[in-house]
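Asks: Got a predicted structure here, sequence first:
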Amino acid sequence: MVIAHNHNSQSTFKLKLNHMSDWTDEESAKIRAKIAVEPINYTPVMDASQRRINNVPDTYDWRNQTRVPNAVTPIKNQRHCGSCYAFAMVGALEKTYAQIYNSSGPLSPQQLIDCSYENGCEGGSFVGVFNYIHGNGDRLNLEKDYPSTPTGSKQDKCQNPDGQVLSTNSTYHLQYRSLPTDNEQYMKQTVYEQGPIYVYYNAGKREGNDTILREASTKFDHYASGIYDVPGCPTHENMNHAMVIIGYGTENGTDYWLVKNSWGTSWGNEGYIKIKRNANMCGIATWPYYAGLF
């Protein structure tokens, strides 16, 4: 499959073998979480004076900017646990931590898995884990203070509910905003003006008879480089993964999102993937969120 795909001159991306290549369908399904999608309650991230689409650069990467150093931390690995919702949340909040403390702070997904009253390794939601953080005094531990378990599994009880405060003072508080559905121009503006955003995604599934979902799963699992594009991938249903958009750009005339995954550095392009932009590819623009200081 990998060789045949890579010999297809019409494809915009390449595949490779990786640590997931010998996984069973059941193992692949484990890291595709049961996503609880909340109804969108759209609140503008930016007021009208900030919406300057023409002033947004064509390419941006939060890893390589100086406005907020350390906004993106190294790639993490959720292992055999459907905890993408927790990893995506910390990825979306690490820019806020860097903004407040002016230092690199990989935050703890394990705390969210153990303590947030979501479903541990069986999935969760953006709003659920955000509400946990907010109810915990806007606090979340650093990864070094609340490390992941060796297998990524949920622990029997919450080990340490304390952590770093992710609000600055009485003026600015940690809040979230739902971004408008299917509006990738607004998403681009938000990524540049505000920071990385949390997105739900249809990563396909190997089991079952849906050929598009099987194709999307196999290709997503083995992505290596280029711009991921699977025509026909569902955009408003079967959401089973969460990731973080950290940038965007254009390559060979095709617009893309630069996305941080949580499947380790042997997956993708050292843990990252470029996904076709302005096409709502696999639902990436259907339920986006931004969390930060307001």
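Replies: Okay, I see it.
Asks: CA atoms for contacts and neighbours, from now on please.
Replies: Noted.
Asks: so what's residue 257 up against?
Replies: Residues near residue 257 by CA atoms under 8 Å, 6 or more residues apart in numbering: 245-249, 274-277.
Asks: and the nearest residue to residue 13 once chain neighbours are set aside, what element?
Replies: For residue 13, ignoring the flanking residues on the chain, the nearest one in space by CA to CA, 6 or more residues apart in numbering is residue 226 at 4.0 Å. For residue 226, the element it lies in under DSSP states H and E is strand 223-228.
Asks: and that strand, how far from the chain's centre?
Replies: Taking CA atoms, centre = their mean, to the nearest Å, the mean C-alpha location of strand 223-228 is offset from the chain mean by 16 Å.
Asks: in terms of contact count, name the helices or strands touching it.
Replies: Contact partners of strand 223-228 among helices and strands, from 3 or more CA pairs under 8 Å, 6 or more residues apart in numbering; DSSP states H and E: strand 13-15, strand 272-276.
Asks: So which bits of it are buried?
Replies: 223-228 (16 or more other CA atoms under 10 Å).
Asks: For the residue most central in space within the chain, which residues are in contact?
Replies: Among the residues of the chain, the one closest to the centroid is residue 243, at 1.5 Å (CA atoms, centre = their mean). Residues near residue 243 by CA under 8 Å, 6+ apart: 84-85, 87-88, 198-201, 259-262.
Asks: The same query, at a cut-off of 6 Å, please.
Replies: When contacts are counted by CA atoms under 6 Å, 6 or more residues apart in numbering, residue 243 touches 88, 199, 261.
Asks: Got another one to weigh against that:
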Amino acid sequence: MHLREILFAILGVHITGIHSDSVLDEIWHEWMRLNGKTYPGRVSEIKHKQTWERNYLRVLEHNTEKDSLFRMELNFLADETFERTPMASAKLTKDTLRFQPESDLIVSFNDILLPDSWDWRTKKAVTHVENQGQLGDSQAFAAKECVESFNFIKTTDLLLASAAEMHDCCTATGFATETVFDCVHNIGGLCEDYYYPSTYGQCRNNSCTPLAKVSGGQRLPTGDEEAMKSAVYITPVLSLVDASQVSFQLYQEGIYSDPQCSNSTVNHALQVVGYGSLNGMDYWICRNSWGLYWGMNGYITIARNRRNMCGIASFSSYPV
């Protein structure tokens, strides 16, 4: 049985009524055990438990809302706040609204007949879900995943590229002011993960042979989800989103939307690998970098054509 199934079997027993301290303590310690959590001292544990209790109540409250299109869960992040951000936030300003191509190679979407749904996973064009872990750079993972997929579409060779190289050479300073795919072109491409040094902090692109190459990158118009749909049909897209809401942190399944989510300030990166619709609700298929135990085996579907939910189309680009 999946860890989340065991935990929610426990929660199901206590889903109604007032939860006593002893019951919460029981669930808390079982959650710690299932997620392998330990803390350096009693003070640290109490602090994390207080956050966990707040999230416990949020999950129960949200999952009893009949009109919600997604569910939340007490996953391995339930004892953490989302005040920590792996990268500095980017905001839409008058300058960033002037989106110009960062590459001379511009893909025209005119006359493309798009299917109602598309998923690059079914084309074997995406690698396995990874966990950004201590690297803490979601942009490095999402960008290198786009390079992997683009390389496969061109060559049918699916390589696991180095997120460490992407981080060291292109994204270590935070959100790239120029497209990261231009950076990949400038360093000659990305090496396979196995051959790039596992220590971070210095660009070592000359230490291995780059195999996944691009000619540059193309940004999409701000907030244009139709243009983004056309781009995703050509190749998976890198999108920067607002992932600061607890509902995102504790997402389990379903089509995600949150009215508190910003479409102009973003702090996290995803690889958009497809799109579709369910019961009249359009969605994007996005791969995260928090491992298989988050969301739907590492994926999230985000509401599409719903006022640019969480900024999904505010800062998006793809390799060319």
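Replies: Everything's here; your move. Computed from a predicted model, the values in this text were never measured in an experiment.
Asks: TM-score for these two?
Replies: Remark: TM-score between the superposed chains equals 0.79 [TM-score structural alignment, normalised by the length of structure 1]; 254 aligned residues with a CA RMSD of 2.3 Å.
Asks: Quickly find the element holding residue 143 of structure 2.
Replies: Assigned by DSSP H and E, residue 143 of structure 2 belongs to helix 138-155.
Asks: Next, the angle from whichever helix in structure 2 runs longest to strand 251-256.
Replies: The longest helix of structure 2 (DSSP state H) is helix 42-63. Angle of helix 42-63 of structure 2 versus strand 251-256, following axes from the mean of the first three to the mean of the last three CA atoms, to 10 degrees, is 30 degrees.
Asks: List the buried residues for helix 42-63 of structure 2?
Replies: Those would be 48-49, 52-53, 55-56, 58-60, 62, for helix 42-63 of structure 2 by 16+ other CA under 10 Å.
Asks: before we move on, what about stretch 312-320 of structure 2?
Replies: Within stretch 312-320 of structure 2, the residues that count as buried by 16+ other CA under 10 Å are 312-320.
Asks: re earlier: what mean distance separates the strand holding residue 226 of structure 1 from the matching residues in structure 2?
Replies: Superposing on structure 2 and averaging over aligned pairs (mean CA distance after the TM-score superposition for structure 1), strand 223-228 of structure 1 comes out at 0.5 Å.
Asks: Would you check the span in structure 2 matched by the helix or strand just after that strand?
Replies: Once the chain leaves strand 223-228 of structure 1, the next helix or strand it forms, by DSSP H and E, is strand 241-251. Mapping strand 241-251 of structure 1 onto structure 2 (TM-score structural alignment) gives residues 268-278.
Asks: Which stretches in structure 2 count as strands?
Replies: Secondary structure of structure 2 (DSSP state E): strands located at 70-72, 90-91, 118-119, 217-219, 237-241, 251-256, 265-266, 268-278, 281-287, 299-303, 315-319.
Asks: Between those, which one is closest to residue 35 of structure 2.
Replies: Nearest to residue 35 of structure 2, of all those, is strand 251-256, at 15.6 Å by CA to CA.
Asks: how far is stretch 187-194 of structure 1 from where the chain is centred?
Replies: From the chain centre to the centre of stretch 187-194 of structure 1 is a distance of 15 Å (CA atoms, centre = their mean).
Asks: Buried ones in it, by neighbour count?
Replies: Residues of stretch 187-194 of structure 1 classed as buried: 187-192, 194 (neighbour count, 16+ other CA under 10 Å).
Asks: Would you enumerate the residues in contact with residue 123 of structure 1?
Replies: For residue 123 of structure 1, the contact set (CA under 6 Å, 6+ apart) comprises 33-35, 82-83.
Asks: Who wins on neighbours among those?
Replies: With neighbours taken as other CA atoms under 10 Å, the top of those is residue 83, carrying 35 neighbours.
Asks: What does that residue correspond to in structure 2?
Replies: Checking with TM-score structural alignment, residue 83 of structure 1 has residue 137 as its match.
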